[in-house]
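Engineer: what follows is a predicted structure for the sequence shown.
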Amino acid sequence: MSKSPYYAPQGGLPPQTQLLTDRAMFTDAYAVIPRGTMTDIVTSNLPLWDNTRAWVIARPMSGFAESFSHYITEVSPGGGSQKPELDPRAQGVVFVVEGTCQITIEGATHTLNEGGYAFLPAGCDWQLRNLSDAPVRFHWVRKAYDAVPGIDAPEAFVTNEKDVSPNAMPDTDGKWATTRFVEPDDMRHDMHVNIVTFEPGAVIPFAETHVMEHGLYVLEGKAVYRLNQDWVEVEAGDYMWLRAFCPQACYAGGPGRFRYLLYKDVNRHMKLG
């Protein structure tokens, strides 16, 4: 089997000889969860899922993620769920980073390989099984859908990252690009889960400060990332949460590409009260 281009946690535990020093940080403005913290003892089981465990790397709570939850889910051979989502308000995105699974949406079955992406609207009927002989690992991002009268709800779709052309950011010579699975002006959608790619030496050349909440999982490479007032080293397998208006910037020093899976909430009025 060829090596996946995306980093996925494997579990296990560090040796008793390892020092406790790490890059984990939790602040009012941002959090960094390094890949080394994603061990066996921090996984969670999910109801109505067989042979499955999940690293929960974001969940709605005071002082942390407000609008979404984010799991890295590992399903062993023969595992999966016939009723994976118990909240009828929850929409979801599944993005496969290692292995293969079958996902059935409203009776239509699709195979998701590495890079496979499925959007699952709130209330849709779906199931997921691992029929292969190796574990499958995927990101599962969930958000309660914010319906708007007069705007249709979005439909389910399945694709693969390799079939979606990245959009270069203006005036960057293609060094900073975003793979968008949903068009930004499609008002049916109130969340985007995209992939951002920086070529070696590329930067976010200003401190982005905006209303969108972010979750960033590093799929590949390394960089230094500006989070509020701090510059933090991050690498493949690390996770960052940024609250709304947390200043951010990036310098991807190389030697390879720096890529991350990005969540943000979009296209809705700000709730008052």
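Structural biologist: Noted; the coordinates are in hand.
Engineer: drop to CA atoms for contacts and neighbour counts, all remaining ones
Structural biologist: Noted.
Engineer: so what's residue 182 closest to, chain neighbours aside?
Structural biologist: The shortest distance from residue 182 to any non-neighbouring residue, by Cα to Cα, 6 or more residues apart in numbering, is to residue 192 (6.9 Å).
Engineer: that neighbour against residue 264, yeah?
Structural biologist: Yes. Here residue 192 reaches residue 264: they are 5.5 Å apart, a contact under Cα atoms under 8 Å.
Engineer: doesn't residue 36 belong to a helix?
Structural biologist: Yes. Counting by DSSP: H, G, I helix; E, B strand; the rest coil, residue 36 is part of a helix.
Engineer: tell me who's in contact with residue 236.
Structural biologist: By Cα atoms under 8 Å, 6 or more residues apart in numbering, the contact set of residue 236 is 7, 35, 217, 218, 219, 220, 221, 222.
Engineer: which of the residues you listed fall within strands?
Structural biologist: Those of those mapping onto strands are 217, 218, 219, 220, 222, per DSSP state E.
Engineer: will you turn the residues you listed into a markdown table that also has distance to residue 144 and neighbour count?
Structural biologist: Below are those laid out as a markdown table (distance: Cα to Cα, whole Å; neighbours: other Cα atoms under 10 Å):
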| residue | distance to residue 144 | neighbour count |
| --- | --- | --- |
| 217 | 20 | 28 |
| 218 | 24 | 26 |
| 219 | 25 | 24 |
| 220 | 29 | 21 |
| 222 | 32 | 24 |
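Engineer: how many residues are close by residue 131?
Structural biologist: 16 (other Cα atoms under 10 Å).
Engineer: now name the helix or strand holding it.
Structural biologist: Secondary structure from DSSP states H and E places residue 131 outside every helix and strand.
Engineer: another one to put next to it:
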Amino acid sequence: MAAKYYAPHGGLPGQDQLLTDRAIFTEAYAVIPKGTMRDITTSFLPGWDGTRLWVIARPMSGFAETFSQYIMEVQPGGGSDAPESDPEAEGVLFVVEGEATLSVGGETYVLRPGGYAYLPPASDWTLHNRSDAPVCFHWIRKAYEPAPGLDAPEVLILNEQDIAPTPMPGTEGKWATTRFVDPADLRHDMHVTIVTLEPGAVIPFLETHVMEHGLYVIEGKGAYRLNNDWVEVEAGDFMWLRAFCPQACYAGGPGNFRYLLYKDVNRHMALRPRGR
């Protein structure tokens, strides 16, 4: 069965709707529910035609420190010949709806739902929507951190549906991770994976670790423990978890609970501000 991926479509709630929602912003974590992905919360980027986006994470005081994350919506005929303005930025694209035509390194690829692209710094890539329907994809950006003796990674073009998930030990496959990058490849300083928990599966302890997280729920629902709170989340919700924020979860069913996960990895901890 083909994988499912949630994609926002904007719009506005009716004037008869209650003002209450599930948005939460704390020093340890944030929850940006799907109900906030409305027309009036979109942004636009120079150099992108026929495109709007929801910015769901950006480096700022008291929020994300290592990455930004956009949900891009590109209309037919839209796109960009110069999408990335920062030559030090690496990126990951993950398509949840429609088709994107990506050109990089002299090759052209069509990314469909489940399509993943890793784009190292200064890749000189372009992206266009040459189909007759909108395309929606996540764009995760990070300032690449070089490491002595290691080259930057090469371009990767993959699709989730071609990758066998890796079960977590002792879970009988009820909790598994789809890995687009070999965890032993230390050239990579970030991992973007897909975590799948079957109905009733759990992360059975409070993970408390140095990796910052961005989690976007692409399917299903679950109950997530974030610091001192239990929060219900569902497809379309985004969570930001600060480094060392305690975390665990239950998959709520009736279907799988799945999320796109960002984390920073494989580098020394910075002891002074970047660039000093």
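Structural biologist: Happy to help now that I have it. Just so it is clear, the structure is predicted and the values come from calculations on it, not from any experiment.
Engineer: TM-score for these two?
Structural biologist: Here the TM-score for the pair of chains, by TM-score structural alignment, normalised by the length of the first structure, is 0.98; 272 aligned residues with a Cα RMSD of 1.1 Å.
Engineer: now do the closest residue to residue 220 of the first structure other than its chain neighbours against residue 218 of the first structure, distance only.
Structural biologist: Once flanking residues are discounted, residue 220 of the first structure sits nearest to residue 236: 4.7 Å by Cα to Cα, 6+ apart. As for residue 236 of the first structure, its distance to residue 218 of the first structure is 5 Å (criterion: Cα to Cα, to the nearest Å).
Engineer: before we move on, what about residue 32 of the first structure?
Structural biologist: 11 Å.
Engineer: then residue 171 of the first structure?
Structural biologist: 24 Å.
Engineer: about what we covered before: could you redo the ones in strands among the contacts of residue 236 of the first structure as JSON lines and give each row distance to residue 150 of the first structure?
Structural biologist: Formatted as JSON lines, these follow (distance: Cα to Cα, whole Å):
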{"residue": "217", "distance to residue 150 of the first structure": "34"}
{"residue": "218", "distance to residue 150 of the first structure": "37"}
{"residue": "219", "distance to residue 150 of the first structure": "37"}
{"residue": "220", "distance to residue 150 of the first structure": "40"}
{"residue": "222", "distance to residue 150 of the first structure": "43"}
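Engineer: count the neighbours of residue 147 of the first structure for me.
Structural biologist: Residue 147 of the first structure has 16 nearby residues by other Cα under 10 Å.
Engineer: would you agree it is in contact with residue 153?
Structural biologist: Yes. The pair residue 147 of the first structure / residue 153 is scored as a contact, 7.1 Å apart, by Cα under 8 Å.
Engineer: quick one on the thing from earlier: tell me the one of the contacts of residue 236 of the first structure nearest residue 85 of the first structure?
Structural biologist: Closest approach to residue 85 of the first structure among these (Cα to Cα): residue 217, at 22.1 Å.
Engineer: can you tell me how far the residue nearest to that closest one when sequence neighbours are not counted sits from residue 187 of the first structure?
Structural biologist: In space, and not counting its chain neighbours, residue 217 of the first structure is closest to residue 239: 4.4 Å by Cα to Cα, 6+ apart. Using Cα to Cα, residue 239 of the first structure is found at 28 Å from residue 187 of the first structure.
Engineer: and if you look at residue 108 of the first structure?
Structural biologist: Distance from residue 108 of the first structure to residue 187 of the first structure, by Cα to Cα: 26 Å.
Engineer: those two: who's more crowded?
Structural biologist: The neighbour comparison of residue 108 of the first structure against residue 187 (other Cα under 10 Å) goes to residue 187, with 17 against 8.
Engineer: tell me who's in contact with the more buried one.
Structural biologist: So residue 187 of the first structure contacts 151, 267 (Cα under 8 Å, 6+ apart).
Engineer: confirm it sits in a helix?
Structural biologist: No. When classified by three-state DSSP, residue 187 of the first structure is found to be coil rather than part of a helix.
Engineer: from residue 55 of the first structure, how far out is it?
Structural biologist: Taking Cα to Cα, one finds residue 187 of the first structure at 31 Å from residue 55 of the first structure.
Engineer: what does residue 142 of the first structure give?
Structural biologist: 14 Å.
Engineer: give me the more crowded residue out of those two.
Structural biologist: residue 142 (26 against 22).
Engineer: hang on, that one packs against residue 87?
Structural biologist: No. With contact defined as Cα under 8 Å, residue 142 of the first structure does not count as touching residue 87 (9.9 Å).
Engineer: residue 223 of the first structure: neighbour count?
Structural biologist: Neighbours of residue 223 of the first structure (other Cα under 10 Å): 28.
Engineer: contacting residues for the nearest residue to it once chain neighbours are set aside?
Structural biologist: Using Cα to Cα, 6+ apart and skipping residues adjacent in sequence, the residue nearest residue 223 of the first structure is residue 252, 4.5 Å away. Residue 252 of the first structure makes contacts with 198, 199, 200, 201, 202, 203, 222, 223, 224, 258, as judged by Cα under 8 Å, 6+ apart.
Engineer: next up, the contacts around the third one.
Structural biologist: The one in question is residue 200 of the first structure. Residue 200 of the first structure neighbours (Cα under 8 Å, 6+ apart): 175, 252, 253, 254, 255, 256, 257, 258.
Engineer: repeat for the last one
Structural biologist: Taking Cα under 8 Å, 6+ apart as the contact definition, residue 258 of the first structure lies against 197, 198, 199, 200, 218, 219, 220, 221, 222, 223, 252.
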